[in-house]
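A.B. asks: Sequence and predicted model, in that order:
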Amino acid sequence: MADAKQTSFRELISGETPVLIDFFATWCGPCHAYSPILAQLKEEEGDALRLIKIDVDRNQAIVEKLGVTAMPTTIIFQHGEIKFRAAGVQSIGVLKAALAKLRE
């Protein structure tokens, strides 16, 4: 079963479309403040971005594999590679700049 999850995660992050993963916790105040920023980003980017939210308390294997220790942590994948990674709440400007670099 674990292999099936890992395979699907690998497939998810391997495409041309950037995948932004928000590692959050339900008990995390800054995570709740970050949600509207991510929602606005997704609305503005549309199909040019996949947005995935991962609850760190329910997905320990991937959290450990990626070394996520702070919430929220944002990781943007493209072609199976980490293209951007930051802990804490990021501004929409920082996120848009990271995505713009992937389109250059």
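C.D. replies: Looks like it came in fine. Nothing here was measured: the structure is a model prediction, and the numbers come from that model.

A.B. asks: okay, CA-based contacts and neighbour counts for the rest of this
C.D. replies: Fine.

A.B. asks: who touches the residue nearest the centre of the chain in this structure?
C.D. replies: In the chain, the residue lying closest to the centroid (Cα atoms, centre = their mean) is Ile21, at 1.3 Å. By Cα atoms under 8 Å, 6 or more residues apart in numbering, the residues touching Ile21 are 51-54, 74-77.

A.B. asks: this is the comparison structure:
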Amino acid sequence: MATFSDIINSDQPVLVDFYADWCGPCQQMAPVLSELKSEVKGKAQVIKVDVDKNQKASQVYQIRSIPTMILFKKGQILWRHSGTSTKQQLKSVIESHL
């Protein structure tokens, strides 16, 4: 199984959703991210990281509010946003970094 580091160091863009199960806005984003994942399949990855279960990653990337989305490519942060977004906003961010 690939590690978080392996995944974000990919040549493909990787959108990481830092979330928590108890977070209302995070729950709102779940179906949006699910749809987005199927639309960008093969071009980019969309993964979810539970901040309660992965506190080290939350500290490393200074996650202060959730949901926070970070777009990585080759280990570099290309884009970051806290709060909810539309599928179209997220898709255009990903497509601008393909």
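C.D. replies: Received the coordinates, thanks. Note that this is a predicted model, so its numbers are computed, not measured.

A.B. asks: Just give the TM-score of the two.
C.D. replies: The TM-score (TM-score structural alignment, normalised by the length of structure 2) is 0.92; 97 aligned residues with a Cα RMSD of 1.4 Å.

A.B. asks: ok so, going back, dump the contacts of Ile21 of structure 1 into CSV; add neighbour count, secondary structure and distance to Thr17 of structure 1 as well.
C.D. replies: Shown next, in CSV, are these (neighbours: other Cα atoms under 10 Å; DSSP: H, G, I helix; E, B strand; the rest coil; distance: Cα to Cα, whole Å):
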residue, neighbour count, secondary structure, distance to Thr17 of structure 1
Leu51, 18, strand, 10
Ile52, 15, strand, 13
Lys53, 14, strand, 16
Ile54, 18, strand, 18
Thr74, 22, strand, 16
Ile75, 20, strand, 14
Ile76, 25, strand, 10
Phe77, 23, strand, 9
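
A.B. asks: between the residues you listed, which is nearest Ser35 of structure 1?
C.D. replies: Closest approach to Ser35 of structure 1 among the contacts of Ile21 of structure 1 (Cα to Cα): Lys53, at 9.5 Å.

A.B. asks: Identify the residue of structure 2 aligned to that closest one.
C.D. replies: Alignment note (TM-score structural alignment): Lys53 of structure 1 maps to Lys48 of structure 2.

A.B. asks: Its match against Phe18, yeah?
C.D. replies: Yes. Counting by Cα atoms under 8 Å, Phe18 is a contact partner of Lys48 of structure 2 at 6.0 Å.

A.B. asks: what do we get in structure 2 for Glu81 of structure 1?
C.D. replies: Match for Glu81 of structure 1 (TM-score structural alignment): Gln76.

A.B. asks: Where do the strands of structure 2 begin and end?
C.D. replies: 14-19, 45-50, 68-73, 76-82 (DSSP state E).

A.B. asks: As CSV, the ones you listed with distance to Pro25 of structure 2 would be great.
C.D. replies: Formatted as CSV, those follow (distance: least, Cα to Cα, whole Å):
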stretch, distance to Pro25 of structure 2
strand 14-19, 9
strand 45-50, 14
strand 68-73, 10
strand 76-82, 11
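
A.B. asks: that older thread, what about the match of Glu81 of structure 1, how many residues close to it?
C.D. replies: Close neighbours of Gln76 of structure 2, defined as other Cα atoms under 10 Å, add up to 13.
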